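S.K.: Sequence and predicted structure below; questions after.
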Amino acid sequence: MQAPDDLTPAEAREYYLDDLRADSSDHTIRSYGYRLTQFVEWCEEHDVEQVSEISGWTIDQFKRDRQSMGDEPVTVKGKMVAVKQLLDYCARIDAVDEDLPEKVDIPSLSRAEETSDTKLAAEDAQALLEYYRNDPGVYATNHHALLEVLWNTGARLSGIRTLDLEDYYPDRQFLDFKHRPETGTGLKNDEDGERPVSIPETVCDVLDAYIERDRWEKRDDHGRQPLFSCRQGRPSASTIRSWCYLATQPCLHQECPHGETRPTCEYPHRNKASQCPSSRSPHQVRTGSITWHRDRGIPMEVTAERVNASPDVIERHYDKASAVERMEKRRRKYVQDLDFGDNSEQ
């Protein structure tokens, strides 16, 4: 039998994720798996071959490395929380000293640092959507259709993946998000995440054209027909994420803001798209969409229902309008009500 302190970081990661599966959602396991993969890869690059070799110095150097690589404070905090929980598990099975998890420094963040301010800005979304809508060569491609749905619904990536062809109601102009974990597509909030979301006629026009011209007629491994499909059937989360990165590159409709030329730049390639400084992930499109919903005067309770998030979570993590933007877009229209006017009592 293998001694626990002989486990490699990669083996410890897999044991820990297996231990999580009994009480955690697939989304949580994937999230921790991704964060810990970076820690495992870092250990391998620095010749940490067994978990028993991990020390306080090792942990500190990993944290400093992530900070020097430009990870935002909230990202660093998330990774260090994952490392501590991995080491808590390792201590429980006697793979590391019981005091090692206490040496993990979890950064304390201000409210402003608790979440990333990076989002797809409304003006950038408008420019991109105008480009897609007015260029026949890219109209109703999977990139275009995905961006339309992400921006207009504020849906999470998991919500996009769960959509089937039958969940789109063109005559009534809405998408119906359903929780189907038994066939591989669950929503983050389980049944509480189920909801119909209305979409504008322009988005329906795009989806109709996408279904007719660009959508793959494929079924997934469970016989379902995904709304967004690829050659293999239902696209993976990483595939949808890549589509989003490619769909949001500004050089599609303007000169590159980073001085590159599209024919020679490496970022328009799928495996490099996420490295483009101006491309945006589905989460960043969601953040921009929610901010835009609020700027357009959509009531908080309506926005919360559409995007399946509580008002408190929206205020704290998603609504990224600056103080000046809130004044200009949300409060200035009420200023006229503060004027006495000609007919007011003196």
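M.R.: In hand now; what should we look at? From a predicted model like this one, the values you see are computed outputs, not experimental measurements.
S.K.: switch to C-alpha atoms for all contacts and neighbour counts from now on
M.R.: Noted.
S.K.: Can you verify residue 176 is assigned to a strand?
M.R.: Yes - per DSSP: H, G, I helix; E, B strand; the rest coil, residue 176 lies within a strand segment.
S.K.: so it touches residue 162, yeah?
M.R.: No - the pair residue 176 / residue 162 is not scored as a contact, 9.7 Å apart, by CA atoms under 8 Å.
S.K.: okay, these two: which has more neighbours?
M.R.: residue 162 (23 against 17; other CA atoms under 10 Å).
S.K.: I figured the more buried one hits residue 175, correct?
M.R.: No - counting by CA under 8 Å, residue 175 is not a contact partner of residue 162; they are 11.0 Å apart.
S.K.: here's the one I want to compare it with:
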Amino acid sequence: MRSVVVLLAAALLLVPGTVRGPLPDSMAAPAWSAGDLWLYRFNSTFEGSVFLNGTLRAEVLGVSNVMVRGVAQDVFTVDTGGTGTLEGIFPTPLGNVPAKGTWNLTGEQLFATGSRKIVKTLIDIAAVGQVGVLNLPFNLLWTNSTSNLVVRDEWRYPVLVGTSGNVTLNASMAEHVFLQFGTNPPVNTSTVAVTEVAVSVTLASRSNASVPAGRFETYVVRESWPDGASERFDYAPAAGNNARTQTFNSTGAEVTRTELISYRYRAGESPDPFAMILIGAVVAIAVTVALTVLWISRRRRRRDREYTPPSLRDPPTSGP
């Protein structure tokens, strides 16, 4: 019986634990898979006059091979959506007037599976509301499509803490804006451009971030742009994405912040405790059955030795 207890204890040790150690010295790429999703709290200001608040959602749809700017590559397709409110001062032909409304975002982003650089973005934002003083409804549609070619990439996973590098993108952008107040003629603007952008990236340190989804150990990644703007990403390996993102303008003022509300990241999920109990129980039962069979077999052999005549129990050996 003591052997049964020892083997049962050994079987339970086969169940993996869920304790996490400190973050390592290098940051690995997240192990995304279809169904991973993240929900963020979002707030932003545009030129200090229009304020947006709401939620953003991103979900990994899967991996496919696509052609971007003449280059075939494997990408993660990430579906993007969001909704919220806006409030601020809008420029009109009659001057600046206060306005309130709601916005809705739909889109898609393609991330190269190896480098995790964004190679294509499609974003549509629709906003409707009311211009206060004029008592006029407004309708805003903003569409942006950007495709990137990675010209230079000094930022490749795994990345050691303290590493700095430059990433140069050749970006092809098409943007369209539609704005209408009441029944007045709409204002349409379109912009098409191809430009090369160099971004400086640094894995500055390890830290912690407390957000609505909880407290996470994070890597702090900083990006600096040619116009003086910058971004800080608090990347949480346990969530497979950023716990917090902050964007700053050229004066250092924060203009955008996202904070993780909830998420589903399969690679970071702890084993199901109930499933582990079932596995442990199955292993324990299997061990018990095996020991029982062994015990019965030994008793049978011992009984056979006691009651079987020696002539049948021990056949004679052949001799010369």
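M.R.: Done, it's in. The shown structure was predicted, so the numbers you read here are calculated from the model rather than taken from an experiment.
S.K.: Quantify their similarity with the TM-score.
M.R.: Here the superposed chains carry a TM-score of 0.23, computed using TM-score structural alignment, normalised by the length of structure 2; 119 aligned residues with a CA RMSD of 6.1 Å.
S.K.: looking at it, residue 41 of structure 2 is touching residue 58, isn't it?
M.R.: No - judged on CA under 8 Å, residue 41 of structure 2 makes no contact with residue 58 at a distance of 11.9 Å.
S.K.: helices or strands next to whichever strand or helix holds residue 122 of structure 2 in the packing?
M.R.: Following DSSP states H and E, one finds residue 122 of structure 2 within strand 118-131. Helices and strands touching strand 118-131 of structure 2, as assessed by 3 or more CA pairs under 8 Å, 6 or more residues apart in numbering; DSSP states H and E, comprise strand 95-112, strand 136-153.
S.K.: Need the residue closest to the centroid of structure 2.
M.R.: With distances taken as CA atoms, centre = their mean, residue 241 lies nearest the centre of structure 2, 3.5 Å away.
S.K.: ok, back up a step: can you give the distance from the strand holding residue 122 of structure 2 to the centre of its chain?
M.R.: 21 Å (CA atoms, centre = their mean, to the nearest Å).
S.K.: Now mean neighbour count too, for the helices and strands packed on strand 118-131 of structure 2, in TSV please.
M.R.: What follows is those, written out as TSV (neighbours: other CA atoms under 10 Å):
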stretch	mean neighbour count
strand 95-112	18
strand 136-153	17
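S.K.: Go through those and name the closest to residue 258 of structure 2.
M.R.: Closest approach to residue 258 of structure 2 among those (CA to CA): strand 95-112, 14.9 Å.
S.K.: what comes into contact with that closest one?
M.R.: 73-91, 117-133 (CA atoms under 8 Å, 6 or more residues apart in numbering).
S.K.: Count the neighbours of the spatially closest residue to the residue nearest to the centre of structure 2 that is not a sequence neighbour for me.
M.R.: The shortest distance from residue 241 of structure 2 to any non-neighbouring residue, by CA to CA, 6 or more residues apart in numbering, is to residue 235 (5.7 Å). Residue 235 of structure 2 has 25 neighbours, counted by other CA under 10 Å.
S.K.: picking up where we left off before, in TSV: the helices and strands packed on strand 118-131 of structure 2, plus distance to residue 273 of structure 2.
M.R.: As requested, those are exported to TSV (distance: least, CA to CA, whole Å):
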stretch	distance to residue 273 of structure 2
strand 95-112	33
strand 136-153	42
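S.K.: Mind checking those for the one nearest to residue 264 of structure 2?
M.R.: Minimum separation from residue 264 of structure 2 across these (CA to CA) falls at strand 95-112, 18.3 Å.
S.K.: rewinding a little: now the contacts of strand 95-112 of structure 2: which count as buried?
M.R.: 75-89, 117-131 (16 or more other CA atoms under 10 Å).
S.K.: so where does residue 296 of structure 2 fall, helix or strand?
M.R.: helix 273-307.
S.K.: Any chance you could list what contacts the following helix or strand past that helix?
M.R.: Going down the chain from helix 273-307 of structure 2, the next helix or strand is helix 310-313, by DSSP H and E. Helix 310-313 of structure 2 has contacts (CA under 8 Å, 6+ apart) with residue 305.
S.K.: Could you tell me how far helix 310-313 of structure 2 lies from the centre of the chain?
M.R.: With CA atoms, centre = their mean, you get 72 Å for helix 310-313 of structure 2.
S.K.: starting at the chain centroid, how far to stretch 203-213 of structure 2?
M.R.: Distance, stretch centre to chain centre, for stretch 203-213 of structure 2: 15 Å (CA atoms, centre = their mean).
S.K.: Name the residues of it that come out as buried.
M.R.: For stretch 203-213 of structure 2, by 16+ other CA under 10 Å, it's 203-206, 209, 211.
S.K.: now, which of these lie within helices?
M.R.: Assignment to helices by DSSP state H places none of the buried residues of stretch 203-213 of structure 2 there.
S.K.: got a markdown table for those residues, with distance to residue 99 of structure 2 too?
M.R.: Below are those laid out as a markdown table (distance: CA to CA, whole Å):
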| residue | distance to residue 99 of structure 2 |
| --- | --- |
| 203 | 40 |
| 204 | 40 |
| 205 | 41 |
| 206 | 42 |
| 209 | 34 |
| 211 | 30 |
